[in-house]
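**Q** Need the 3D shape of this:
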Amino acid sequence: MTRFMPDRSKSHHPAAALSRAHMPTSYDISLIDYTKDGAHRIPPYLGPSQSLAGFDPEYRNIVDYIVRITYRIWETEAREVEYIEACYSDDSLVYDDYGLQHGNAKIVGDTHHTTGAFPDIILNAEEVIWAGDDSVGFHTSHLTRIKGKNTGPSKYGDPTEAEVDVMVIANCVALGNDIFLEHVLYNTSAMLKQLGLDLWEEADRLAADPFPGWPRSAETWADLRAGVRPERPLSLGEPVEGFDPDAFSRAIHNNIWNGDGSVLDESYAADLPFEGTTDRKFSGRDAYRDHVGELRAAFPDLKHQVDEVYWMGNDADGFLISTRWSADATHSGGMLYRDPTGQTCQIWGITQQRVKDGIVEQEWQLFNELDLMIQIAKARRDG
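**A** As a prediction, this is how the structure comes out:
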C-alpha cells in the first residue's frame, strides 16, 4: 500500500491566528458525536465530511484526522510510527516539556522510545476542541489519556512494571495533512511519579544532564508564547454582544492567576470537577482556590498572560474552550518547590474548560511542572 505524502513544496510557517468566524458554532463535528459519547473509539461512521484540502482523503473531518492518526501511529497492529513523517512537516516546531523540538525525525525517534518502554500503550482521546479550516489552518486541542505498563527500558531507567494513566494535552496547527506547530504537555511529572520515581531526584539529574532543547533560550521562550497569538484579543478586535468565550476566558485567567481570585465564586460551579498536572484531582471552588494559592505562594510575583483562546459551541449547548497561557515568575516563597531559590522561572500551560451559562462546569489544566522543577534544581546546583 502506497503511503499518502503531503505536498511540501512550500512551508506553512508562520501559523496564522484565528478570527471569530473560525470558531465552530455547533457540535456536528465533535468528539462526543464521533465516538457516540464514548461508545466507540474508532466508529463505523466517521462523521460529516468537511473540506480538508491537501489532507489524506482517508479522513472525513478534522476530528477524524486527529483521532485516527494517533491511533494509527500508536495502537494499530502494524503500529505505523513512521507515518508521523506523513502528518508532521519536515520543519515542524514542537514546544514540549523540555523545550523546542525541530522536525518530524525527532518525533519518530521519541515515539519509538515510548512504545519500547510501554509496548501495550493506549492513547484514548477524551476531547478534541477545534477551530479554523483548511485555509487558515486547523487548530486542535487534543486531550488524550495515555495508559500502559512499563515493561521496557526508557531514558528514565530500567522497567518498573508499573501501570501508568496520564492525561496529556496537545495543541496543534495543521494544514495539508501536516501538523507544523504544536504546544504539547505530556504531564511527564505524573508519569514519573506513577513509575515510582522521585521527582526531585529526576529534576536534579536532568538539570545536570538535560535532554535536547533544554533549557529554553529567551528567544525560544518568546516564540513559545507568541505562537499563533492574535495581534489583539478577539474580544477587543471583534467584540460581540452577549457571552464571549474569548473575553470570559481571558478575564477569569487574569483575575484568578494574577492574584485577585474574586471571580471564582461567580464563574465556577460549586462542585467543579478539576483534573490537573502531576495527578492533581479535586472538586469544588475551595479546593481550586487552594490550588491557585499554593502555586502563587511559591511565586508571589507571578505574571500570568493568556496567549491563545479558541472554542466551539453556542449558548444553548454550552462551550468548550481551549486556553493556552504562560507566566514569568520568581521562585521566592512557599514550600511547594522546597526552599526559595530566587530563580526566575518560565511557566506555561493549557486549560480546557466546559462552560455553560457563564459558569465553568469542568476544567482540565496542565502546566510544565517537571520542567519547572528542573529550572529550580538547576538554580540550586548553580547556587
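
**Q** from here on, contacts and neighbour counts on C-alpha atoms
**A** Fine.

**Q** Tell me which stretches of this protein form strands.
**A** Counting by DSSP state E, residue ranges of the strands within the chain are 88-96, 99-102, 122-133, 137-149, 163-175, 178-185, 273-275, 281-283, 303-314, 318-330, 344-356, 359-367.

**Q** for the ones you listed, which one ends up most surrounded?
**A** Mean neighbour count, computed with mean count of other Cα atoms under 10 Å, is highest for strand 178-185 among the strands of the chain, reaching a mean of 25.

**Q** just to revisit the earlier point, can you redo the strands of the chain as TSV with distance to residue 291?
**A** Output for these, formatted as TSV (distance: least, Cα to Cα, whole Å):
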stretch	distance to residue 291
strand 88-96	23
strand 99-102	25
strand 122-133	23
strand 137-149	21
strand 163-175	18
strand 178-185	19
strand 273-275	10
strand 281-283	9
strand 303-314	15
strand 318-330	16
strand 344-356	14
strand 359-367	12
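
**Q** Second input sequence below; structure requested for side-by-side comparison:
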Amino acid sequence: MTPHSPGLRAFGFDGPVDYIKRITYDIWNLPHRNLELIRRYYAPSTAIHLDAGDLVGDETVIANTHARLRTYPDFHGTIDDTIWTGSEEEGYRTSMRWTWTGTDTGGTTYGPATGRPVTFTAIANCIVRGEVIIEEWLGANPLAQARQLGYTLEDALEATRYPQTPRVARPAFDFTRTAEGDLVRQAFTGALDGWIESGFYAADCATAFAPDIQRDGAGAMTEWANGLRAALGPLAAEIDDQYSLQASDTLPLRVATQWRIAGTGPQGPVEFSLISHHHLVDGRVTAQWLAYDELALAHQGIALPQPATAV
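**A** Okay, the predicted model is just below:
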C-alpha cells in the first residue's frame, strides 16, 4: 500500500491528532471495533519495534489483536495525549500515550483466565505517510500486566521468550534539537547520573514508572534511577527522536522523547529502549510517563525492585 500524498487531509483527516484518535478508536474500541481497518492503516512492510522483538506487517498486527481480544473481550482504550511534529508536505511523526482496560476472561500466555481486571499503558511513536503508519516504536511493560493478574516475575520469565540481546532499530532520520528538548535531556540524564537535586524536577513531580507504579515527588525518580544504576552500573542515555508541542500558554509544554539506554548487567552489555512524555512548566518537569519493558531487562538478568502491591 503506497500513499499518494504525505499529508492526511487528502484522506479526510483534520491533522495528526484527529488521525490517531479516529483510527485507534475505530480499530480497537467497541461499538465500532473493526480489525479490517488495520489493513488500511498498516502496510505489509510496516515494522513495529519492541525490545521483545519486531512485529512486521498488517497481518501480524491483526493476529496479535485477535489474541488480545480473546483474553480481554471487554478491551477499551483511551488516548491520554498525542504529541506530534511534521506537516502535510513532509508527513508526520506522532507519539500517542494511551491507557487500556480489560478483564482477563480468556487466559494469557502466563496462564488460564483469572477474571482479574487490568489497566495498561503504552506509548506508540509512529511515522505516518498519507494515511499509513509505515514504522512504529512501541514502549510497553508486559510485566505490569502479569503483576496485575497475580503472576510473579518468575512466572512471567518462564512463560515468555525474548531475544538474547534485544536491539531496537534506530530511526533513519535526524531530529531537530530544541531548548525544551535539551531541558528534558538534562533533567532525565541528570537523574540517571544521580543529581536530580539540580532543580530540573518540581518537588511534587508526578511520575508513571509503569501502569501499576505511579509515584509523586522528585524523590521517586531518584529511587528509580538508583535502582537502575545498581542493576546496570553507569548508564549512558542517547536520544533517537524528540519533539514537543505547546497547545496553549495555559497548558504545560509536552515533550516526547525516544531514548536508548545502555549499561552492563550480569550477562554482559545491556541496551534497552524507553519512550517518555514530559510536561514542563516554567522550565521544570511537573509530570512524566516512562514506557519501557521490564520483562526484557529481566530476561537479561536485570530484575528491578518490584512493588509490594500492584495498584
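
**Q** if we can go back for a sec, can you check which of the strands of structure 1 gets nearest to residue 232 of structure 1?
**A** strand 303-314 (10.5 Å; Cα to Cα).

**Q** how much does that closest one stray from structure 2?
**A** Its aligned residues in structure 2 lie a mean 1.7 Å from strand 303-314 of structure 1 after superposition (mean Cα distance after the TM-score superposition for structure 1).

**Q** so residue 245 of structure 1 makes contact with residue 322?
**A** No: Residue 245 of structure 1 is beyond contact range of residue 322, at 9.7 Å (criterion: Cα atoms under 8 Å).

**Q** Find the residues that touch each one of those two.
**A** Residues touching both residue 245 of structure 1 and residue 322 by Cα atoms under 8 Å, 6 or more residues apart in numbering: 310-311.

**Q** What's the match for residue 311 of structure 1 in structure 2?
**A** In structure 2, the residue equivalent to residue 311 of structure 1 is residue 244, according to TM-score structural alignment.

**Q** contacting residues for the spatially closest residue to its match that is not a sequence neighbour?
**A** Nearest residue to residue 244 of structure 2, sequence neighbours excluded (Cα to Cα, 6 or more residues apart in numbering): residue 255, at 4.2 Å. With contacts defined as Cα under 8 Å, 6+ apart, the neighbours of residue 255 of structure 2 are 83, 180-181, 184, 242-245, 276-280.

**Q** run the last query once more with 10 Å
**A** Listed by Cα atoms under 10 Å, 6 or more residues apart in numbering, the contact set of residue 255 of structure 2 reads 83-84, 95, 180-181, 183-184, 242-246, 276-280, 288.

**Q** likewise residue 263 of structure 1?
**A** 251-256.

**Q** and what of residue 54 of structure 1?
**A** The neighbours of residue 54 of structure 1, taking Cα under 10 Å, 6+ apart as the test, are 5-7, 134, 175-178.

**Q** any idea how far the aligned residue in structure 1 for residue 297 of structure 2 lies from residue 99 of structure 1?
**A** Aligned counterpart of residue 297 of structure 2 in structure 1: residue 372 (TM-score structural alignment). From residue 372 of structure 1 across to residue 99 of structure 1, the span is 11 Å (Cα to Cα, to the nearest Å).

**Q** now do residue 253 of structure 1
**A** Residue 253 of structure 1 is 24 Å from residue 99 of structure 1, by Cα to Cα.

**Q** for residue 344 of structure 1, same thing?
**A** Taken as Cα to Cα, the span from residue 344 of structure 1 to residue 99 of structure 1 is 16 Å.

**Q** Equivalent analysis for residue 135 of structure 1, please.
**A** For residue 135 of structure 1, the distance to residue 99 of structure 1 (Cα to Cα) stands at 29 Å.

**Q** Ok, residue 64 of structure 1 next?
**A** Remark: distance between residue 64 of structure 1 and residue 99 of structure 1 (Cα to Cα) = 29 Å.

**Q** For residue 258 of structure 2, which residues are in contact?
**A** Residue 258 of structure 2 touches 95, 125, 137-139, 170-171, 238-243, 273-277, 291, counting by Cα under 10 Å, 6+ apart.

**Q** right, and residue 252 of structure 1 touches residue 305 too?
**A** No: look at residue 252 of structure 1 against residue 305 with Cα atoms under 10 Å: they stay out of range, at 11.2 Å.

**Q** Drop anything exposed from the contacts of residue 263 of structure 1.
**A** Buried subset of the contacts of residue 263 of structure 1 (neighbour count, 16 or more other Cα atoms under 10 Å): 252-256.

**Q** In helices only, show me the residues you listed.
**A** Among these, the ones falling in helices (DSSP state H) are 252-256.

**Q** Closest one of those to residue 85 of structure 1?
**A** Nearest to residue 85 of structure 1 among those, with distances taken as Cα to Cα, is residue 253, at 36.4 Å.
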